[in-house]
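>>> could you look at this predicted model? Sequence included:
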Amino acid sequence: MEWMAWTAPTAGFFGFIVLVLAAYTVWGIRSPSLPRKGLLPMSTTRGDRLFVGLLGSAFLHLAWVGLTDASVWVATALSLLLLVFISRWG
């Protein structure tokens, strides 16, 4: 990853995204997901909820960096909680 001059947190973040996508792909092949209605205003599959959770986490990070001077690790923890919440109850 040296050719892109990534920092360790950036490489870790994208590595995590790749691992989550790979895990969800294997999980989807082994156990196909049926759409269900949760807290989101539409029927969603596991992959839909992952996508919505990742988008929400990205917007949360952007807002955190833009509006506060606090540590980005707090935003990371909040993003993980948001992702788990949407995946479970979304």
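Done, it's in. Numbers count the residues shown, from 1 in each chain.
>>> all contacts plus neighbour counts: C-alpha atoms, from now on.
OK.
>>> in the chain, which residue is most central in space?
Centroid check for the chain by C-alpha atoms, centre = their mean gives Leu54 as the closest residue, at 3.1 Å.
>>> leaving out chain neighbours, which residue sits closest to that one?
Leu83 (6.7 Å; C-alpha to C-alpha, 6 or more residues apart in numbering).
>>> what strand or helix carries Ala63?
Per DSSP states H and E, Ala63 falls inside helix 46-67.
>>> dropping in the other structure now:
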Amino acid sequence: MDLSWMAWTLPTAVFFLTIASLLTLMTLWEFISPGGAPRTGVLRFETTRGDRLFVSLLGSAFI
């Protein structure tokens, strides 16, 4: 597979590996301990740990 058209720098690779690692670890955590007690946060709606990760990733992408 030829990815020479992409600008794969070290920071870019670390960024994508970090996100892939987070998603993998969260998946394993969910299999080991399902559910993850919902909590009420700053915005006053209940979220699980997966919801909080998703909102964090969306917020980071927006910034």
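It's in. Remember, predicted model here, so these are calculated numbers, not experimental data.
>>> just how off-centre is whichever helix or strand comes after the helix holding Ala63 of the first structure within its chain?
Note on helix 46-67 of the first structure: by DSSP H and E, the next helix or strand toward the C-terminus is helix 72-89. Put simply, helix 72-89 of the first structure sits 8 Å off its chain's centre (C-alpha atoms, centre = their mean, to the nearest Å).
>>> on contacts alone, who are the packing partners of helix 72-89 of the first structure?
When contacts are defined as 3 or more C-alpha pairs under 8 Å, 6 or more residues apart in numbering; DSSP states H and E, helix 72-89 of the first structure sits against helix 46-67.
>>> which residue numbers in the second structure go with stretch 9-22 of the first structure?
With TM-score structural alignment applied, stretch 9-22 of the first structure matches the range 11-24 in the second structure.
>>> just give me the mean distance for that stretch relative to the first structure.
Between stretch 11-24 of the second structure and its aligned stretch in the first structure, the superposed structures give an average distance of 0.5 Å (mean C-alpha distance after the TM-score superposition for the first structure).
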